[in-house]
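> Attaching a predicted model along with its sequence, questions to come.
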Amino acid sequence: MLDLTLAEIAEALQGELVLTDAAVAAGFSPDTIVNGTVDTDSRLIGVGDVFVAKRGEFDDGHRFVEPAVASGAVLVVVEHPFDVAVAQVVVPDSVLALGFFATEVVRRVRALGELKIVGITGSNGKTTTKNLLRAILERQGETVAPRDSFNNEVGAPLTMLKLTASSRYLVAEMGASGKGEITRLIRMAKPDIGVVLKVGLAHAGEFGGIETTLATKTEMVQDLEPGDVAVLNLDDTRVAGMAEKTAARVVWFGLSDAAAVRATDVDVTARGTSFVLHLPDGSSRPVRFAVLGQHHVMNALAAAAAAFELGVGIDDIVEALETVVRAERWRMEVMGGADGVTVINDAYNASPDSMAAALQTVAIIAAPGQRTTAVLGEMSELGPYATEEHDRIGRLVVRYNIHRLVVVGEGARAIHLAAEHEGSWGGEAVFVETADEAFDLIAADTLPGELILVKSSNSAGLRFLGDRIAQANSTTEVLP
């Protein structure tokens, strides 16, 4: 974080600086400079850091103020004062204060003149695209990007607060569960480049329908100015329509020949994906992309488009893309096993689009005679679309001729029923209630050379099942 005095922080947070007698005795004053990491997790607090006590759905961060101080916090942001020997800023709402804090830090770093901000949104692919763009940009200069999927009203500002005076790039992943949330994040850190990947049914239950999802994702480009850039997916008609909603210059990416940043000669194998990257300046280069699945080529194109607009040349873009060995932990993560068994663990998140893409990838990369198994769990947050979309996935399993389907959990039962009711399929469909039952079933009958996909939303917990299946067959390793 930037060097800021306690008085400056209190003003930015629109709060009251409180210094107890013990804090004053410990040497704290309004002029004390703070530059440590800011976090809402007391377990991550170290010497010199700032702890923000956030009220959550299941717990209250105020319970952890004293442990945070014991771990070395020099400032706590709280909604009521504590008797502690460190500085406090008391605010009405810790989450709102966190946003104010991020806004001020971004403003100050912007004023130094070097920072460029890229905002990324979409129903799928945000985290992968963020990771790919970070891999490209961190070779060019100091780059700040979120860990995991830190893309909401808490995670995004925590990422922004990692900026320093020497930061050159901020890659901000911007998610939302309702209208106005992306706008709020953009007003903390307005992008120079806004990237929209896809508009699909992910979180449709929370949004209230696909049209609300579209309106929410469009917020990414509506506030962009004529000197900014909107990087849009030409292959997604909903995203393409956003060109009419932005004042920014539009750069298209996709597989279409009309896209300025495009891929040709895409070849998906069990070892990754190869394609030829084409950029707007006419340059092209073959890419050997270790991340599995054609859908991740689109994420690579989006990252390449943003990087190109920031002045990065094709050689540097390709070299960086080829160093990325997986999209993210539990996202199309390929694990090698004994006797040629391969496990694809893609159970960190799931939507109808990403589930279909994962099944398609299995169908494409499976060798002749190789048995394929799909272990599928619930796709969460689909609301009224849940039964219809789970049913569609069950029918896709049949269409792609996956040999064995194991459906885990009541929320995914419609996948099992749809596959069983689909005719002319020689495969086997099994329903189990728990991940433990699924593990026992798979462990008892895994063939040499089998290809096993594990896919569900994070809430279904199957990512750990994928690890267990891989570990049961070998010492887990990510294939190069």
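It's in.
> For the rest of this, base every contact and every neighbour count on C-alpha atoms.
Noted.
> Just give me the longest strand of the protein.
Counting residues, the longest strand in the chain under DSSP state E turns out to be strand 261-269.
> Name the residues of that one that are buried.
Residues V261, R262, A263, T264, D267, V268, T269 are the ones in strand 261-269 that count as buried (16 or more other Cα atoms under 10 Å).
> Now flag whichever of the residues you listed is closest to L13.
When the buried residues of strand 261-269 are ranked by distance to L13 (Cα to Cα), V261 comes first, at 41.1 Å.
> Let me know whether that closest one touches D235 as I believe.
No. Using Cα atoms under 8 Å, V261 is not in contact with D235, being 11.8 Å away.
> Which other helices and strands does the longest strand of the chain contact?
Packing contacts for strand 261-269, counted by 3 or more Cα pairs under 8 Å, 6 or more residues apart in numbering; DSSP states H and E, involve strand 249-254, strand 272-278, helix 295-309, helix 352-365.
> Comparison target below:
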Amino acid sequence: MIKVQLSHLQSVLNAELIGMDTEIAAVSTDTRTIDNNTLFIALIGERFDGHDFCQNAIENGAKALLVSKPLAVDIPQLVVADTHQALGQLGAWLKAKMTAEHGLKTLALTGSCGKTTVKEMAAAILATKGQVLATAGNFNNDIGVPLTLLRLTATDDYAVIELGANHLGEIAYTTALVKPDVALINNLAAAHLEGFGSLDGVAKAKGEIFEGLAAQGQAVINLDSNQLATWQPLLAQHTVSHFSTTQQNADYFAADIKVNAQGLACFTMQTPMGAIDISLTLAGTHNVSNALAAAALTMALGATLAEVKQGLEHVVNVKGRLAITMLPSGLRLIDDTYNASVASVKAAIDVLHSLSGKRYFILGDMAELGEESGSLHREVGEYARDKQFDGVMTFGRASAVVSELNNGLHFSDKTALIDELKQQLHQQFSQSNTPQVTVLAKGARSSRMEDVIIALQEDK
């Protein structure tokens, strides 16, 4: 964030200033991330009230407060009607200021799967051209997006903003804050169905990113995705680029896709600026599509073929997202535990299937699937059955059908699952001095399947 006087923010927010004017250089909604120049924003949620933590914020060094009611404290306060709305206003203000004064260019992207990977790929490409601010972690909702925008500084040339949602209207709100130059819907799949009701609801929610795109803004569309007809009316006024791994007439197309023994893809990327060979550092053929999306986004802002190649070939694995590590024992782990949808589970299964040796598929429940949960878990189980893995173990409730379809083992106790997995792995390694064994762990955030990865890493 830039340094700014509290009185200026008072004007931006039409707030009441109580106390002396002062300078702040950061904002926070978390008392654990405060330094001496921080404005603490007291958000109110269903189960918490940030006003209850203002004293903690002060003790941790907060310089001022943003509140919805005056408090009896000794530091300056900005008082507004709604602190959540004020947070959004501040994010939009700083983003607009950096755009107007420093020429900031902004990408925004959403989709059911691959958002974070495309974000990392696009950021890596743009980093070859200038300084990039990208969404950190899961800061992609109506709180995380404005907090991300408030990290902007005058030295940032590009912003790459990920937009997520679990209800209608959320992406419309965050897109209005971001006002991107280029926007992408990466794909559409059965995810967060509890919040959207159906795949049509998901399509409508994702389409909000185009509703908020300025008239001169550019849109990027995946021709391999369903529900394209839903978004076409939103694109009439925009320049549109397409990408595809199946349709050669797309603006961005992948030809000659090959996968090596490590599960990494190489291909020829065809673009409006010519063709170039790409060797990805991330596992899975699904990342070919993600790479095309990142290329389309960044080339809309002037990235060259050489910059696209350099960026894509130096992307680093993100923890919990198909991150492959080899342990000293020779055991290969695939950590895809950050979250799970049907499409992402199938993609992970494909990666595991592409590898040689013994293969174990460990799955926790997929969440937020509503009434479709049973049928979608069955779909995943049938997909895995065709791959004939050496071991399938599941944890939770809904995932039991996956084990049943694969002659696997189901557990309601994660510790018991880990103990059984360790025993089977020890048996594999006792039978061979140089076994090839891979374990894939996958599940919804609520399943916390990273516990499996951690246990195997700690197992001697």
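Arrived safely, thanks for sending. From a predicted model like this one, the values you see are computed outputs, not experimental measurements.
> And the TM-score between these chains?
Here the superposed chains carry a TM-score of 0.93, computed using TM-score structural alignment, normalised by the length of the second structure; 449 aligned residues with a Cα RMSD of 1.7 Å.
> sorry, back to before: now the helices and strands packed on strand 261-269 of the first structure in CSV, with mean neighbour count?
Shown next, in CSV, are these (neighbours: other Cα atoms under 10 Å):
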stretch, mean neighbour count
strand 249-254, 23
strand 272-278, 20
helix 295-309, 24
helix 352-365, 20
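> want to throw the ones you listed into CSV with distance to A73 of the first structure?
Putting these into CSV (distance: least, Cα to Cα, whole Å) gives the following:
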stretch, distance to A73 of the first structure
strand 249-254, 44
strand 272-278, 44
helix 295-309, 36
helix 352-365, 41
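> and of these, who's closest to L321 of the first structure?
In terms of Cα to Cα, the element of these nearest to L321 of the first structure is helix 295-309, at 7.5 Å.
> and that closest one, how far from the second structure on average?
Its matched residues in the second structure lie on average 1.2 Å from helix 295-309 of the first structure after superposition (mean Cα distance after the TM-score superposition for the first structure).
> quick one, strands of the stretch 1-150 of the second structure?
Here the stretch 1-150 of the second structure has its strands, by DSSP state E, counting those that start in this stretch, at 4-5, 16-18, 23-24, 26-28, 38-41, 64-67, 77-79, 105-110, 132-134.
> most packed of those strands?
Comparing the strands of the stretch 1-150 of the second structure by mean neighbour count (mean count of other Cα atoms under 10 Å), strand 64-67 comes out on top with a mean of 28.
> compared with the first structure, how much does that one deviate?
Following superposition, strand 64-67 of the second structure is found to deviate from the first structure by 1.5 Å on average (mean Cα distance after the TM-score superposition for the first structure).
> which neighbours do V261 and D235 of the first structure share?
Common neighbours of V261 of the first structure and D235, counting by Cα atoms under 8 Å, 6 or more residues apart in numbering, are F253, G254.
> Spatially central residue in the second structure, please.
The residue lying closest to the centre of the second structure (Cα atoms, centre = their mean) is T116, at 3.2 Å.
> what does it align to in the first structure?
Matched to the first structure by TM-score structural alignment, T116 of the second structure sits across from T127.
> how about that match, what does it touch?
For T127 of the first structure, the contacting residues are D148, S149, E173, A327, E328, by Cα under 8 Å, 6+ apart.
> again, 6 Å this time
Applying Cα atoms under 6 Å, 6 or more residues apart in numbering to T127 of the first structure gives no contacts.
> mind checking how far it is from A172 of the first structure?
10 Å (Cα to Cα, to the nearest Å).
> Tabulate the strands of the stretch 1-150 of the second structure in a markdown table, adding columns for distance to E211 of the second structure.
What follows is the strands of the stretch 1-150 of the second structure, written out as a markdown table (distance: least, Cα to Cα, whole Å):
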| stretch | distance to E211 of the second structure |
| --- | --- |
| strand 4-5 | 32 |
| strand 16-18 | 33 |
| strand 23-24 | 34 |
| strand 26-28 | 29 |
| strand 38-41 | 29 |
| strand 64-67 | 31 |
| strand 77-79 | 32 |
| strand 105-110 | 13 |
| strand 132-134 | 22 |
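> out of those strands, nearest to A291 of the second structure?
Closest to A291 of the second structure of those is strand 105-110 (Cα to Cα; 13.4 Å).
> Show me what the closest one is packed up against.
Packing partners of strand 105-110 of the second structure (3 or more Cα pairs under 6 Å, 6 or more residues apart in numbering; DSSP states H and E): strand 158-162, strand 182-185.
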